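Peer 1: Structure here, sequence nowhere to be found:
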């Protein structure tokens, strides 16, 4: 399959979960991809899985020096870029009275600062007519206990995307966001024990109108639609959550 032959993409947070699924789809269809992550084991696994069509590069998005270095790697290996997927994220679920300054700072450093400066550094490398997709979350759509810092960080990303869409419009670059609900990934998107994640997943399946979690492939299809098919769409958000934010699911009478 050569649907994306000649296309070049960068995926921050691309060594596992949703980012890796997008990378797999792109490479399988002929694109050349750089994926980033922090964990050396995940980087090595991504290299083995994705093969010659991809480069796995270590980058801590909380460190501006590493983001700058990533820009150099992208210039050297890809040159111009058609698509940037800003997906690196971090969540820890705690009541707001238990959130420490360290946890708050990490949540905003990864999700907000990292996203902002990744786009700033790589935007000059985007080709005219290219696309940026950022990962937000359904957490910023409503008040959910235990998600105060995370919801605020992702709300900021959503706001960034709208302003960046306006600022990059003269170059024909579209900027959109994808907002996942409960998606089956190795971590379920949160820092938690295996037992806590199992409970989190069970709750998600119960409250989601479609009564299941989503797959990384379902997120990938939405991301790639925004990246390459939605050519008259910018500044918007696609929610992929089984109806959780929009559909009221009542028990059968």
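Peer 2: Done, it's in. Just so it is clear, the structure is predicted and the values come from calculations on it, not from any experiment.
Peer 1: contacts, neighbours, all on C-alpha from now
Peer 2: Noted.
Peer 1: these two touch, right, residue 158 and residue 175?
Peer 2: No - contact criterion CA atoms under 8 Å: residue 158 and residue 175 do not qualify, at 10.3 Å.
Peer 1: Which one of these two is surrounded by more residues?
Peer 2: Between residue 158 and residue 175, counted using other CA atoms under 10 Å, the more crowded position is residue 175 (29 against 25).
Peer 1: list the helices and strands the host helix or strand of the more buried one packs on?
Peer 2: For residue 175, the host element (DSSP states H and E) is strand 174-180. For strand 174-180, the packing partners by 3 or more CA pairs under 8 Å, 6 or more residues apart in numbering; DSSP states H and E come out as strand 126-135, helix 148-168, helix 216-224, strand 237-240.
Peer 1: Okay, one more to line up with it:
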């Protein structure tokens, strides 16, 4: 009788250990994975790096400002790298450093971007056009191109786009065009990389609570008016958060639950473009 109880006890303990092991793996789905988040010192990039680290990934974040990127990395437990996505020499240096230190990459979130100056087509400066396109499109394009050889087969690439890629609002022509071009390239990349089982997807937020509009040079009063206007235009009557977008990036990066998703765009805009 004692022997039977002992066997039952051992069996239950073993089953309990298996359950714990499974739960631990589920809680740390990106153990031993290397992830890159460009523009990771604030906003959506910061939130995504935080989510990836919580899931066990080793995360490298990039940014243009040394103090900001190092501060964010210390808070997150990430690895900082100073790089401007708008400069090809920075992209090359970053790629070489990652290759030397890590060899391969499992998750690439190309997030860095700017809105630039909002103005009419008639009054748009060539300087603003070049700046927005260099970071949002050209830089994103060549970041992917340089990192393709470092991506593991079965890796995940996610581009941060915007719901404005399919809208045509006045005074936002350059930003909208940069995101529309980005979407086109992401879908082409999905087709090109499919033989290696590398999935390329897009997340397109609508109005999101980040610092990007402040960085566009809008004063507080203008920002308040813009926020009120956007909230009224959103069926759910609220702004999105960086965490909303971060969770979508993590979802797309998970080979267990998103293994059949590539060339897909996830809109996170509260129904704004309905």
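Peer 2: Here it is on my side, so go on. Computed from a prediction, not measured in an experiment: that's the story for all the values here.
Peer 1: just the helices and strands packed on strand 174-180 of the first structure: most buried one?
Peer 2: Highest mean neighbour count among those (mean count of other CA atoms under 10 Å): strand 126-135, with a mean of 23.
Peer 1: mean shift between that one and the second structure?
Peer 2: Comparison of strand 126-135 of the first structure with the second structure after fitting gives an average deviation of 0.6 Å (mean CA distance after the TM-score superposition for the first structure).
Peer 1: Tell me the counterpart residues of that strand in the second structure, please.
Peer 2: Mapped onto the second structure using TM-score structural alignment, strand 126-135 of the first structure covers residues 151-160.
Peer 1: residues contacting residue 13 of the first structure?
Peer 2: 19-20, 35-37, 86-89 (CA atoms under 8 Å, 6 or more residues apart in numbering).
Peer 1: By neighbours, which of those wins?
Peer 2: residue 36 leads the contacts of residue 13 of the first structure on contacts (other CA under 10 Å) with 29 neighbours.
Peer 1: That one maps to what in the second structure?
Peer 2: Under TM-score structural alignment, residue 36 of the first structure pairs with residue 62 in the second structure.
Peer 1: Ok, residue 63 of the first structure next?
Peer 2: Looks like residue 63 of the first structure aligns to residue 87 there (TM-score structural alignment).
Peer 1: my guess is that match meets residue 139, correct?
Peer 2: Yes - with contact defined as CA under 8 Å, residue 87 of the second structure reaches residue 139; the gap is 6.9 Å.
Peer 1: Those two: who's more crowded?
Peer 2: residue 139 (23 against 14).
Peer 1: how about whatever residue of the first structure lines up with that one, what does it touch?
Peer 2: By TM-score structural alignment, residue 139 of the second structure lines up with residue 114 in the first structure. Neighbouring residues of residue 114 of the first structure by CA under 8 Å, 6+ apart: 61-64, 88.
Peer 1: Can you tell me which of those residues carry over to the second structure?
Peer 2: Contacts from those that recur in the second structure, judged by both residues aligned by TM-score structural alignment, their matches' CA atoms under 8 Å, are 61-64.
Peer 1: between the residues you listed, which has the most around it?
Peer 2: In those, the most neighbours by other CA under 10 Å go to residue 61, 28 neighbours.
Peer 1: residues touching that one, list them.
Peer 2: By CA under 8 Å, 6+ apart, the contact list for residue 61 of the first structure reads 67, 88, 109-110, 113-115, 118.
Peer 1: Equivalent analysis for residue 183 of the second structure, please.
Peer 2: For residue 183 of the second structure, the contacting residues are 161, 165, 202, by CA under 8 Å, 6+ apart.
Peer 1: ok, residue 201 of the first structure touching residue 182?
Peer 2: Yes - with contacts counted by CA under 8 Å, residue 201 of the first structure reaches residue 182, the gap being 7.2 Å.
Peer 1: Of these two, which one has the most company?
Peer 2: residue 182 (25 against 17).
Peer 1: what residue of the second structure matches up with the more buried one?
Peer 2: Match for residue 182 of the first structure (TM-score structural alignment): residue 207.
Peer 1: can you check residue 83 of the first structure too?
Peer 2: With TM-score structural alignment as the criterion, residue 83 of the first structure matches residue 107.
Peer 1: residues near that match, how many?
Peer 2: The tally of other residues near residue 107 of the second structure (other CA under 10 Å) stands at 30.
Peer 1: Residue 20 of the first structure matches what in the second structure?
Peer 2: Match for residue 20 of the first structure (TM-score structural alignment): residue 46.
Peer 1: do residue 207 of the first structure as well
Peer 2: That one, residue 207 of the first structure, aligns with residue 233 by TM-score structural alignment.
Peer 1: circling back: report the buried residues of whichever strand or helix holds the match of residue 139 of the second structure.
Peer 2: When elements are assigned from DSSP H and E, residue 114 of the first structure belongs to helix 114-122. By neighbour count on 16 or more other CA atoms under 10 Å, the buried set for helix 114-122 of the first structure is 114-119, 121-122.
Peer 1: Any chance of the contacts of residue 13 of the first structure in a markdown table with distance to residue 97 of the first structure as columns?
Peer 2: Below are those laid out as a markdown table (distance: CA to CA, whole Å):
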| residue | distance to residue 97 of the first structure |
| --- | --- |
| 19 | 32 |
| 20 | 34 |
| 35 | 36 |
| 36 | 33 |
| 37 | 31 |
| 86 | 30 |
| 87 | 28 |
| 88 | 26 |
| 89 | 22 |
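Peer 1: Sort out which of these are in strands and list them.
Peer 2: 35-37, 86 (DSSP state E).
Peer 1: Report the two of those residues separated the most.
Peer 2: 37 and 86 (11.5 Å; CA to CA).
Peer 1: Now the common contact residues for those two.
Peer 2: 12-13.
Peer 1: Okay, strands next: where are they in the stretch 1-150 of the second structure?
Peer 2: With DSSP state E, counting those that start in this stretch as the criterion, the stretch 1-150 of the second structure has strands at 34-37, 58-63, 79-82, 105-110.
Peer 1: relative to strand 105-110, how tilted is the second one?
Peer 2: If you take axes from the mean of the first three to the mean of the last three CA atoms, to 10 degrees, strand 58-63 of the second structure sits at 30 degrees to strand 105-110.
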